[in-house]
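Engineer: Starting from these lines, generate the structure:
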Amino acid sequence: MTPRRHYLIAGLLAFGGVVCLLLAVVVAKNITSHIDDTYQRVELAAGGKNYRCTGDPAQVADDLAAYKSPQARQADRGTEYLRYDDDIVTVGPLGGEPCVVHVEGLNAGYRGGAFVFLGPGFFPGAPSGGAGGSGGGPGGTK
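Structural biologist: The predicted structure follows:
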């Protein structure tokens, strides 16, 4: 083969790699973007983002888990907890609303708390403010 042909093949491979990378970025499922696109944002509590949902919190959590599988999932007293790479998503009652999706980043002021009682996959995943005695999720529960 000639050097010109090698350059052509290398160029085509590089182009194919860039196309694959762009497709991966476009196709990658992002739970926070999905929640932002699907639910109406409401201001109910400081820290994180809150979205109004309708129906049973367990069914809403099932819908979110069907969109993107969480690393860990647990329920406690009517609140569903889903742990993703960078976020804890809780679904349950908050501020008089029967169903609220609450999204908080794991790195948002982490102070050493944990959802230890929720089992594997929830450490070090405490929302910010969770270690100081304040509630980290809907309903003020952690």
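
Engineer: going forward, measure contacts between C-alpha atoms and count neighbours the same way
Structural biologist: Fine.

Engineer: what's next to the lengthiest helix in the chain, contact-wise?
Structural biologist: When every helix of the chain is counted residue by residue (DSSP state H), the longest turns out to be helix 3-27. For helix 3-27, there are no surrounding residues in contact (CA atoms under 8 Å, 6 or more residues apart in numbering).

Engineer: Please provide the structure for the following sequence as well, for comparison with the first:
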Amino acid sequence: MSAKTARTLGIIFLFLAVLCLIMALVSKPPVENRIAQTWSNGSCAGETGVADRIAAMERPSERATDPATGDTYLRYPKKLVIISGEGTPDCRITVEGLDRVNSGAFIWLGPGFVPSAPSNSSGGSSGSGGGVK
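Structural biologist: This next block holds a predicted model:
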């Protein structure tokens, strides 16, 4: 390898390293880290507007409210944030993985909170005895 080629490669790698450093400094931490920094132990006792403040930190892909309990659910790419009892002394923020969402536990929340059916699915079982619909 000639000195000119090595110098060119060095400049390219240096540029890429600086670019990666800038991207790392500019990128935001995950929403669950920002929630933990703002509300210790997930307690938002007596606060109002908590769901709006979390949504302002990072826009959720879906948002829904349980009409029976008033709990607010914010769906992010890898997490589900649940705000329970907002405005009361029992206000809690829970962050969990999407396992329960993907298993259908929150099917009543609507389209953004249930996994979509495969495009080739007919939406039911194939019947007994291994038959085909």
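
Engineer: Could you quantify their similarity as a TM-score?
Structural biologist: Remark: TM-score between the superposed chains equals 0.68 [TM-score structural alignment, normalised by the length of the second structure]; 110 aligned residues with a CA RMSD of 2.6 Å.

Engineer: before we move on, back to that, for the next helix or strand after the longest helix of the first structure, give me the average deviation versus the second structure.
Structural biologist: Per DSSP states H and E, the first helix or strand lying C-terminal to helix 3-27 of the first structure is helix 31-38. In the superposition against the second structure, helix 31-38 of the first structure averages 0.7 Å from its aligned positions (mean CA distance after the TM-score superposition for the first structure).

Engineer: Just the strands from the second structure, written as ranges.
Structural biologist: Secondary structure of the second structure by DSSP state E: the strands cover 62-65, 72-75, 79-84, 92-97.

Engineer: any idea how far the residue positioned nearest the centre of the first structure is from Val100 of the first structure?
Structural biologist: Geometric centre of the first structure, nearest residue: Asp87, 4.2 Å, by CA atoms, centre = their mean. Per CA to CA, to the nearest Å, Asp87 of the first structure is found 16 Å from Val100 of the first structure.

Engineer: For Val100 of the first structure, which non-adjacent residue is closest in space?
Structural biologist: Once flanking residues are discounted, Val100 of the first structure sits nearest to Arg52: 4.8 Å by CA to CA, 6 or more residues apart in numbering.

Engineer: which residues touch that neighbour?
Structural biologist: With contacts defined as CA under 8 Å, 6+ apart, Arg52 of the first structure is in contact with Tyr39, Gln40, Arg41, Val42, Glu97, Cys99, Val100, Val101.

Engineer: circling back: what about the nearest residue to the residue nearest to the centre of the first structure once chain neighbours are set aside, how many residues nearby?
Structural biologist: Excluding the flanking residues, the one nearest Asp87 of the first structure by CA to CA, 6+ apart is Gly105, at 4.3 Å. Applying other CA atoms under 10 Å, we find 22 residues neighbouring Gly105 of the first structure.

Engineer: can you tell me which residues contact the counterpart of Gly105 of the first structure in the second structure?
Structural biologist: Residue correspondence, TM-score structural alignment: Gly105 of the first structure in this structure matches Gly97 in the second structure. By CA under 8 Å, 6+ apart, Gly97 of the second structure lies in contact with Lys78, Lys79, Leu80.
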